[in-house]
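1. Build me a structure from this.
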Amino acid sequence: MSKKYTIQKTPFVVPTNDGKLIEEHFGNATDGNSQISIAHMIAPPGWSEPFQTPEFDEYTYIINGKKQFNIEGELVTLVAGESIKIDKNTRVQYSNPFDVECEYLAICLPAFSIDLVNREES
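-> All right, here's what the predicted structure looks like:
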């Protein structure tokens, strides 16, 4: 009888050069699932990435610290225990301009793909 569940003990650690930890538990890089990606992330103080206009909905849940979102020119800050859904095709920039790291979960529908993120040149 085949199992009806999957336990992830070795997430794919996405290589970065900005100090951010990205551990994809399920998604394109880990198990080839293009429908959803679930990642645990830690953004160091002072971290930011370029604006992007993803072709996927992105849900973020803050575990510790706080994170700033520039959503089409509106600055939104979330703290531990808060969450947000950003609709696909929305121009957004993610950052942690604060003095403490931010730990959070990100869920993308469909799954995160570098081909769907549409990052702008920095």
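2. When you work out contacts or count neighbours from here on, use the C-alpha atoms and nothing else.
-> Fine.
3. OK, contacts around the most centrally placed residue in the chain?
-> Within the chain, the residue whose C-alpha comes closest to the C-alpha centroid is residue 106; the distance, by C-alpha atoms, centre = their mean, is 4.1 Å. By C-alpha atoms under 8 Å, 6 or more residues apart in numbering, residue 106 lies in contact with 37-41, 58-61.
4. Could you also give me the structure for this next sequence, so I can compare it with the first?
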Amino acid sequence: MSNKRYKIQNAPFVVPTTDGKIIKEHFGRATDGNSQISIAHMVAPAGWSEPFQTPEFDEYTFIISGKKQFIIEGDTIILSAGESIKIQKNTRVQYSNPYTEPCEYLAICLPAFSMDLVNRED
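-> Alright, predicted model coming up:
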């Protein structure tokens, strides 16, 4: 067992998806059992979207490249590279990339992302 007070993550957990989205969790429940925070590197392909959800975690998103659309309580927000957003827990939101280029971004969830906490709509 290591006594080091740091951990370099060079083998993130790749979350299996069926919609073409690439999700690499660097820290979080799936990678190291951390329920406090999750940090994931994502690439949403052109034309990607997911259902509305009302997560029980705060979610921070930082756009690395491309654009991402957020529908938050009726407001449509579009973020581009270099922009970021915090969406408070228990807020109804829908994420999508209706554009022609992939969107690469970081997602940080407090507490950590969990399918049990995301509350996706059918």
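5. Tell me how the two chains score on TM-score.
-> Once superposed, the chains reach a TM-score of 0.98 (TM-score structural alignment, normalised by the length of structure 1), with 121 aligned residues with a C-alpha RMSD of 0.7 Å.
6. still on that earlier bit, in CSV, list the contacts of residue 106 of structure 1 along with neighbour count, secondary structure and distance to residue 2 of structure 1.
-> What follows is the contacts of residue 106 of structure 1, written out as CSV (neighbours: other C-alpha atoms under 10 Å; DSSP: H, G, I helix; E, B strand; the rest coil; distance: C-alpha to C-alpha, whole Å):
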residue, neighbour count, secondary structure, distance to residue 2 of structure 1
37, 24, strand, 23
38, 23, strand, 23
39, 22, strand, 26
40, 19, strand, 28
41, 19, strand, 31
58, 21, strand, 32
59, 16, strand, 31
60, 20, strand, 32
61, 20, strand, 32
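7. Just give me the closest of the residues you listed to residue 102 of structure 1.
-> Nearest to residue 102 of structure 1 out of these is residue 41 (C-alpha to C-alpha; 8.0 Å).
8. sorry, back to before: in contact with the nearest residue to the residue nearest to the centre of structure 1 once chain neighbours are set aside, which residues?
-> With sequence-adjacent residues excluded and distances taken as C-alpha to C-alpha, 6 or more residues apart in numbering, residue 106 of structure 1 is closest to residue 60, at 4.6 Å. By C-alpha under 8 Å, 6+ apart, residue 60 of structure 1 lies in contact with 83-85, 104-107.
9. Now, of those, which are buried?
-> Buried by 16 or more other C-alpha atoms under 10 Å: 104-107, out of those.
10. show me what contacts the residue nearest to residue 36 of structure 1 when sequence neighbours are not counted?
-> Among residues not flanking residue 36 of structure 1 along the chain, residue 111 sits closest, at 4.0 Å (C-alpha to C-alpha, 6+ apart). When contacts are counted by C-alpha under 8 Å, 6+ apart, residue 111 of structure 1 is found next to 27-28, 33-37, 56.
11. Can I get these in JSON lines including distance to residue 17 of structure 1 and secondary structure?
-> Putting the contacts of residue 111 of structure 1 into JSON lines (distance: C-alpha to C-alpha, whole Å; DSSP: H, G, I helix; E, B strand; the rest coil) gives the following:
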{"residue": "27", "distance to residue 17 of structure 1": "21", "secondary structure": "coil"}
{"residue": "28", "distance to residue 17 of structure 1": "20", "secondary structure": "helix"}
{"residue": "33", "distance to residue 17 of structure 1": "25", "secondary structure": "coil"}
{"residue": "34", "distance to residue 17 of structure 1": "25", "secondary structure": "coil"}
{"residue": "35", "distance to residue 17 of structure 1": "27", "secondary structure": "coil"}
{"residue": "36", "distance to residue 17 of structure 1": "24", "secondary structure": "coil"}
{"residue": "37", "distance to residue 17 of structure 1": "21", "secondary structure": "strand"}
{"residue": "56", "distance to residue 17 of structure 1": "24", "secondary structure": "coil"}
